[in-house]
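Q: pasting the structure only:
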């Protein structure tokens, strides 16, 4: 009975890590596609030019893919060292940026507006255009942020409530008055329950995976036995 349970646990661990490996492959593929097709897509911050959506997705995908593969190998081979490797908790991804305050983030984004018309920054322009058009906002705090960033009284055309070519240069045009930072904060507040539920599910899956891994690890360590199907 014990042998059957441990053998089942072994393959549950394999399936668990296989799912994470597949997720890592998917994230890596999406990151590479973003990097090739959009360049520096969503590189809003001049302080961290490498902190783009593409680079972040590639890094997360690579870490999850490698640890998922090693976890699969450890489960099948019943290797004690590899058993201790678990796919990283995605909630840790936000920890490096936890030192940013809303005011620091706002100022950094405002500084990044100056890169809008810079060369080889198609990704940033696309990102701002998409956000302003979809969320009906303009600039970080207000459309006047663009005046300072572009050093003239113009805004991107996607800031116009009635969009047409060069409408951002027309002083009589009506621009979206709310800033995009406020819109993002509002969206996060409206969806905090959904985000909290997703985070809780991820945490539970992580804890279950760690529990299964430790049970199998300690049994192999104590008995030195392996269980083949």
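A: On my side now, so go ahead. Treat the numbers as computed from the prediction; the structure is a model and nothing was measured.

Q: For the rest of this, base every contact and every neighbour count on C-alpha atoms.
A: Fine.

Q: from what I can see residue 51 touches residue 43, true?
A: Yes - proximity of residue 51 to residue 43 meets the contact threshold set by Cα atoms under 8 Å, at 6.2 Å.

Q: Give me the more crowded residue out of those two.
A: Between residue 51 and residue 43, residue 43 has the larger neighbour count (other Cα atoms under 10 Å), namely 25 against 16.

Q: doesn't that one fall inside a helix?
A: No - using DSSP: H, G, I helix; E, B strand; the rest coil, the secondary structure at residue 43 is coil, not a helix.

Q: Near residue 81, how many other residues are there?
A: By other Cα under 10 Å, the residues close to residue 81 number 11.

Q: and the helix or strand harbouring it, what does it pack onto?
A: Element membership of residue 81, judged by DSSP states H and E, is helix 80-83. Packing partners of helix 80-83 (3 or more Cα pairs under 8 Å, 6 or more residues apart in numbering; DSSP states H and E): helix 53-77, helix 192-223.

Q: any chance of those in a markdown table, with mean neighbour count too?
A: Shown next, in a markdown table, are those (neighbours: other Cα atoms under 10 Å):
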| stretch | mean neighbour count |
| --- | --- |
| helix 53-77 | 21 |
| helix 192-223 | 14 |
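
Q: Would you mind putting the ones you listed into a markdown table with distance to residue 142 alongside?
A: As requested, the helices and strands packed on helix 80-83 are exported to a markdown table (distance: least, Cα to Cα, whole Å):
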| stretch | distance to residue 142 |
| --- | --- |
| helix 53-77 | 24 |
| helix 192-223 | 24 |
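
Q: about what we covered before: what is the helix or strand following the helix holding residue 81 packed up against?
A: Next helix or strand after helix 80-83 toward the C-terminus (DSSP H and E): helix 102-112. If you count contacts as 3+ Cα pairs under 8 Å, 6+ apart, helix 102-112 packs onto helix 145-150.

Q: alright, now check it against this:
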């Protein structure tokens, strides 16, 4: 009877090891996904950063990259702790999982709060940024961002195309355009001379609405990734506790 009990306990430990090892592979892949999302956010959408006075957007991308690296390293520690059955390393691994989980909750709350501030900042500053900095010397990044924003989201102006009437560049004597060429449905040189709806984008709410929708969609992506990893972490913490208890009770 005693031998049978010992055998069952050993089999349970082995099962837990394999389950935790499988979890760590999934966790490692999740870390790679977070890292990829961070890099994608920074590389593909970085043009819009110049339209925001806040560093929240770029900071969130760097946080994602850092989080991805930490998750990958944590997964590696978990694999080592599982394979070598090191109880002390399992405790370190459990603490790391718990710390990341708590940081995700804090980051989620901050992201929601910051989005409200970012939304207000957009409404206050985007129009001024477009009017004062577009096509001005030393503001090439803003010009590129505005052109990309208007073409990618098929919009014109901050609230509407009439915002461009107050632009320093539009009001210049040498300029004959009514709106930038990037407002045109079919962009070409000097197409901005005519601001008729058949020629330029007339989106209700302007580019602000489109940019708000884009930022919100990014938060949804981050939220979905965060929830997925949080669920994995809860499962991992449960497996880790069970394995630690099993190793502690095992006589071998």
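A: Yes, it's here. Every value quoted in this text rests on a predicted model; they were computed, and no experiment measured them.

Q: on that earlier part again, what about the helix holding residue 81 of the first structure, how far off from the second structure?
A: Superposing on the second structure and averaging over aligned pairs (mean Cα distance after the TM-score superposition for the first structure), helix 80-83 of the first structure comes out at 2.1 Å.

Q: what's the spacing between the aligned partner of residue 147 of the second structure in the first structure and residue 35 of the first structure?
A: The criterion is TM-score structural alignment: under it, residue 147 of the second structure has residue 129 as its aligned partner in the first structure. Distance from residue 129 of the first structure to residue 35 of the first structure, counting by Cα to Cα, to the nearest Å: 18 Å.

Q: quick one, which of the two is more surrounded?
A: Neighbour count, other Cα under 10 Å: between residue 129 of the first structure and residue 35, residue 35 has more, with 19 against 16.

Q: what's the longest helix along the first structure packed up against?
A: In the first structure, assigned by DSSP state H, the helix with the most residues is helix 2-38. In terms of contacts (3+ Cα pairs under 8 Å, 6+ apart), helix 2-38 of the first structure is packed against helix 53-77, helix 192-223.

Q: re earlier: equivalent range in the second structure for the helix holding residue 81 of the first structure?
A: On the second structure, the counterpart of helix 80-83 of the first structure by TM-score structural alignment is residues 91-94.

Q: starting at the chain centroid, how far to the matching stretch?
A: 27 Å (Cα atoms, centre = their mean, to the nearest Å).

Q: Then stretch 158-169 of the first structure?
A: Per Cα atoms, centre = their mean, the displacement of stretch 158-169 of the first structure from the mean C-alpha position of its chain is 30 Å.

Q: which outside residues touch it?
A: Residues from elsewhere that reach stretch 158-169 of the first structure (Cα atoms under 8 Å, 6 or more residues apart in numbering): 129-130, 132-133, 136-138, 143, 153-157, 173-176.

Q: redo that, cut-off 7 Å
A: The contact list for stretch 158-169 of the first structure (Cα atoms under 7 Å, 6 or more residues apart in numbering) reads 129, 132-133, 137-138, 154-157, 173-176.

Q: out of those residues, which are inside helices?
A: Helix and strand membership here follows DSSP H; of the contacts of stretch 158-169 of the first structure, those in helices are 129, 132-133.

Q: The second structure: which residue goes with residue 150 of the first structure?
A: Matched to the second structure by TM-score structural alignment, residue 150 of the first structure sits across from residue 168.

Q: so who does its match touch?
A: Applying Cα under 7 Å, 6+ apart to residue 168 of the second structure gives the contacts 131-132.

Q: Quick check: it vs residue 136 of the second structure, distance?
A: Residue 168 of the second structure is 8 Å from residue 136 of the second structure, by Cα to Cα.

Q: Check residue 121 of the second structure too.
A: According to Cα to Cα, residue 121 of the second structure stands 22 Å off from residue 136 of the second structure.

Q: What of residue 44 of the second structure?
A: In this view, residue 44 of the second structure and residue 136 of the second structure are 24 Å apart by Cα to Cα.

Q: same check, this time on residue 227 of the second structure
A: Between residue 227 of the second structure and residue 136 of the second structure the distance is 43 Å, computed by Cα to Cα.

Q: Over to residue 10 of the second structure?
A: In this view, residue 10 of the second structure and residue 136 of the second structure are 72 Å apart by Cα to Cα.

Q: Name the residue in residue 44 and residue 136 of the second structure with the higher neighbour count.
A: residue 136 (13 against 9).

Q: The nearest residue to the more buried one once chain neighbours are set aside - how many residues pack around it?
A: Leaving aside its chain neighbours, residue 136 of the second structure sits nearest to residue 169 (7.2 Å; criterion: Cα to Cα, 6 or more residues apart in numbering). By other Cα under 10 Å, 23 other residues sit near residue 169 of the second structure.

Q: If you count neighbours, what's buried in stretch 202-220 of the second structure?
A: Residues of stretch 202-220 of the second structure classed as buried: 202-203, 206-212, 219 (neighbour count, 16 or more other Cα atoms under 10 Å).
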